[in-house]
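Asks: Make a model of this:
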Amino acid sequence: MSDDLVFDTGFTTPSGECARLSPLVRRIVAGNPGPITFTGTCSYIVGNGRVAIIDPGPDLADHVEALLNAVRGETVTHILVSHTHRDHSPAARAIKEATGALIVGCSAHRSARPLALGEANMLEASSDKDYAPEQELFEGDTVEGPGWRLSAVATPGHMANHLAFALPEERTLFSADHVMAWSTTVVAPPDGAMSDYMASLEKLRAREDEIYWPGHGGPVREPQRFLRALALHRRQREASILNRLREGDRAIPAIVAAIYQGLKPALIGAAGLSVFAHLEDLVARGIVRTDGEPTLTSEYRLA
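Replies: Next comes the predicted model:
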């Protein structure tokens, strides 16, 4: 079977609609479409009667209302949060206020590393620094209800505190932003790290989940093939960056222009952060050099 990376961009579920995905899983898409969020954030309801909500999403009144309407007559026991981006976690507070459910999941916001001297965090505004879990989940920790159990799977990379959640009753993984069928994942220092991301991909390859429900877009239906394709894509991107350094490119904008030809202007910044993540990893591995700590504005050369 081919390991070519093929994306599924045909997802059409409208925002606000509660879709039944399986006996245990329902999904509501938030009305926050965009270049990074695709058609919007996917929030999931797990269970029947006594339920959990995974990634309640942005604090949009219409989305919060749709989630609350979907669970009317049921008891929400847990609100699980995969990571602290503003398109995933802020509505947890409104859902808790309305239901009394416990907010559990990832740690409070943290970065993969400290800022270098003079470095700015380009994604600072996207972080939900008000998120505060009542119970932090670590690898293997579980929450459960009638007929369901959700287990935390640590998957740092996209962010340092990123978690996925496994539902063994349906051999399902809620993969949040770590693995998505519609696009590759943004990995952007200092909040994320390419070395962590690649290690998390390998970790998931050791699992036997049959379907992923991601944070944006439709399901990943052949997880093992897709994981292999994602890893190969990242290795090929690394090779392209090294080739540009051999050709004499030294700065990230020049590398982006050469290897992301035809990219939509709205995605150029994300592409630069992705190249930066690869270069940071290559410097740590001794393959690439730069003067001082790696930053977005550093000049890079082969070691």
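Asks: From here on, just use CA atoms for contacts and neighbour counts.
Replies: Fine.
Asks: which residues of the protein fall in helices?
Replies: For the chain, the helices defined by DSSP state H occupy 61-70, 91-99, 194-205, 223-246, 252-259, 268-284.
Asks: now the angle between helix 91-99 and the first one, please.
Replies: This means helix 61-70. On the basis of axes from the mean of the first three to the mean of the last three C-alpha atoms, to 10 degrees, helix 61-70 is oriented at 50 degrees to helix 91-99.
Asks: Helix 61-70 packs against which elements?
Replies: Packing contacts for helix 61-70, counted by 3 or more C-alpha pairs under 8 Å, 6 or more residues apart in numbering; DSSP states H and E, involve strand 25-29, helix 91-99.
Asks: List the buried residues in that helix.
Replies: Residues 63-64, 66-68, 70 are the ones in helix 61-70 that count as buried (16 or more other C-alpha atoms under 10 Å).
Asks: And the residue nearest the centre of this structure?
Replies: Centroid-nearest residue in the chain, with C-alpha atoms, centre = their mean: Asp177, separated by 1.8 Å.
Asks: Quick check: chain neighbours aside, which residue is closest to that residue?
Replies: Of all residues not flanking Asp177 in the chain, Gly215 sits nearest, at 5.3 Å (C-alpha to C-alpha, 6 or more residues apart in numbering).
Asks: how many neighbours does that neighbour have?
Replies: Using other C-alpha atoms under 10 Å, Gly215 is surrounded by 30 other residues.
Asks: Phe276 and Gln224, how far apart?
Replies: According to C-alpha to C-alpha, to the nearest Å, Phe276 and Gln224 sit 27 Å apart.
Asks: more neighbours, the two?
Replies: Applying other C-alpha under 10 Å to Phe276 and Gln224 shows that Phe276 carries more neighbours, namely 27 against 20.
Asks: to compare against the first, here's another:
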Amino acid sequence: MAKYPVGVAVPLGPLVTRVLAGNASPYTHTGTQTHLVGTGALAVVDPGPDEPAHLDALKRVIAGRPVAAILVTHTHRDHSPLAARLRDLTGAPVIGCAPLTMDDEGPRADAAFDTDYAPDRVLADGERIEGDGWTIEAVGTPGHTSNHMAFALPEAQALFSGDHVMGWSTSIVSPPDGDMGDYMASLEKLLGRSETVYYPGHGEAVDNPQRLVRGMLGHRKQREGQIVRLLARGTQRIEAMVEAMYVGLDARLKPAAARSVLAHLIELQKRGLAVAGEGGAWHAV
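Replies: Here you go, the predicted model:
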């Protein structure tokens, strides 16, 4: 069997099964992963893109079992749109992050927001729901998007980390909705938690999440340091900064890298360390 079989139930633990959508891309890695929680009445985490083949796959894996909740980490189009069809099919409520209607002009193929997302219930940070042998705790993790939410599963010491912490790459933080300060604070927040495994929206399960989160914080601080040093040399444009900072990066990913650089610059501006000039140029204070 292929390492990343599309549309196939892959058990990750006694309570968790993964089903991969067929939407692989440079931005989604092998595709969006939907996770099913439970052995009786299920919770479905991130139903995924509105693709008939993925809905058919979920129907096969659900196999007539009741669905108690459809949980959504955030409203990018590769995570939430299938929620409405799955709700119609199962009668389960859509629960999780708040809706978000603003547009994101970033370049990501998957990053346009699902403006049709209409949850039946929005969870607050720390709020819990209970099901058949499982508990889900909402963990607010804004940054990748302002409405991003992770979900803890205490029975498995697990966290469904959405796009906040992924098993293959760092998350893109794309202004105006993505916020680097919030993203860093959310990573710090996870360092204070006790989960031993993360199940991300993209990529393999993370078996040592604290080490990865510390590494992600260090990586972002390193990127910030690169930007500060470039600004110290004189006025900089983002495109030139990407070329200097991301040597060897796939050209298809450079627009996304530019969005993350912009997010860092906006955060530096908030802290009084950078200023946006005319024509997209930036300089140090």
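Asks: TM-score for these two?
Replies: The TM-score (TM-score structural alignment, normalised by the length of the second structure) is 0.95; 282 aligned residues with a C-alpha RMSD of 1.6 Å.
Asks: that older thread, corresponding residue for the residue nearest to the centre of the first structure in the second structure?
Replies: By TM-score structural alignment, Asp177 of the first structure lines up with Asp163 in the second structure.
Asks: List the contacts of its match.
Replies: Asp163 of the second structure makes contacts with 144, 171, 200-202, as judged by C-alpha atoms under 8 Å, 6 or more residues apart in numbering.
Asks: Who wins on neighbours among these?
Replies: Each of the contacts of Asp163 of the second structure was scored for neighbours by other C-alpha under 10 Å, and Gly201 scores highest at 30 neighbours.
Asks: Which position in the second structure pairs with Leu232 of the first structure?
Replies: Using TM-score structural alignment, the equivalent of Leu232 of the first structure in the second structure is Gly218.
Asks: ditto for His88 of the first structure
Replies: Checking TM-score structural alignment: His88 of the first structure goes with His79.
Asks: Count residues in the vicinity of the residue lying closest to that match once chain neighbours are set aside, would you?
Replies: Among residues not flanking His79 of the second structure along the chain, Gly48 sits closest, at 4.0 Å (C-alpha to C-alpha, 6+ apart). If you count neighbours by other C-alpha under 10 Å, Gly48 of the second structure ends up with 29.
Asks: Counterpart of Gly48 of the second structure over in the first structure?
Replies: In the first structure, the residue equivalent to Gly48 of the second structure is Gly57, according to TM-score structural alignment.
Asks: what's the answer for Lys189 of the second structure, then?
Replies: Mapped onto the first structure by TM-score structural alignment, Lys189 of the second structure lines up with Lys203.
Asks: With Val8 of the second structure instead?
Replies: Checking TM-score structural alignment: Val8 of the second structure goes with Glu17.
Asks: Look up how far His158 of the first structure lies from its match.
Replies: If you go by C-alpha to C-alpha, the gap between Glu17 of the first structure and His158 of the first structure works out to 28 Å.
Asks: Check whether Met166 of the second structure really touches Asp207, as I assumed.
Replies: No. Counting by C-alpha atoms under 8 Å, Met166 of the second structure stays clear of Asp207, with 11.7 Å between them.
Asks: Looking at those two now, which is surrounded by more residues?
Replies: Met166 (23 against 15).
Asks: Name all residues that make contact with the nearest residue to the more buried one once chain neighbours are set aside.
Replies: The shortest distance from Met166 of the second structure to any non-neighbouring residue, by C-alpha to C-alpha, 6+ apart, is to Pro200 (5.0 Å). With contacts defined as C-alpha under 8 Å, 6+ apart, Pro200 of the second structure is in contact with 33, 160-163, 165-167, 206.
Asks: what residue of the first structure takes the place of Pro200 of the second structure?
Replies: By TM-score structural alignment, Pro200 of the second structure lines up with Pro214.
Asks: what's the nearest residue to the aligned partner of Asp177 of the second structure in the first structure if we skip its chain neighbours?
Replies: Applying TM-score structural alignment, one finds that Asp177 of the second structure aligns to Asp191 in the first structure. Once flanking residues are discounted, Asp191 of the first structure sits nearest to Ser111: 4.0 Å by C-alpha to C-alpha, 6+ apart.
Asks: residue contacts, the one you found?
Replies: Counted by C-alpha under 8 Å, 6+ apart, Ser111 of the first structure has contacts 159-161, 190-192.
Asks: Would you pull up how far stretch 134-147 of the first structure lies from the middle of the chain?
Replies: Mean-position distance between stretch 134-147 of the first structure and its chain equals 19 Å (C-alpha atoms, centre = their mean, to the nearest Å).
Asks: Stretch 150-165 of the first structure now?
Replies: The answer for stretch 150-165 of the first structure is 9 Å, by C-alpha atoms, centre = their mean.
Asks: try stretch 98-105 of the first structure
Replies: The chain centre lies 21 Å from the centre of stretch 98-105 of the first structure; the measure is C-alpha atoms, centre = their mean.
Asks: Would you mind listing the buried residues in it?
Replies: Across stretch 98-105 of the first structure, burial judged by 16+ other C-alpha under 10 Å covers 99, 101-105.
Asks: In strands only, show me these.
Replies: Judged by DSSP state E, the subset of the buried residues of stretch 98-105 of the first structure located in strands is 102-105.
Asks: Make a markdown table from the residues you listed and add distance to Glu280 of the first structure to it.
Replies: Shown next, in a markdown table, are these (distance: C-alpha to C-alpha, whole Å):
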| residue | distance to Glu280 of the first structure |
| --- | --- |
| Leu102 | 37 |
| Ile103 | 34 |
| Val104 | 32 |
| Gly105 | 28 |
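Asks: returning to what we had before: next, format the contacts of Pro200 of the second structure as TSV and append distance to Thr73 of the second structure.
Replies: Output for the contacts of Pro200 of the second structure, formatted as TSV (distance: C-alpha to C-alpha, whole Å):
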residue	distance to Thr73 of the second structure
Gln33	12
Phe160	8
Ser161	8
Gly162	6
Asp163	8
Val165	12
Met166	13
Gly167	16
Val206	17
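Asks: Now, these that are in strands?
Replies: Per DSSP E, strands hold the following members of these: 33, 160-162.
Asks: Just put those residues in TSV and tack on distance to Ile227 of the second structure.
Replies: As requested, those are arranged in TSV below (distance: C-alpha to C-alpha, whole Å):
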residue	distance to Ile227 of the second structure
Gln33	33
Phe160	32
Ser161	28
Gly162	27
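Asks: and which of the residues you listed is nearest to Pro255 of the second structure?
Replies: Taking C-alpha to C-alpha as the measure, Gly162 is the one of these closest to Pro255 of the second structure, at 21.8 Å.
Asks: Many thanks, we can stop here.
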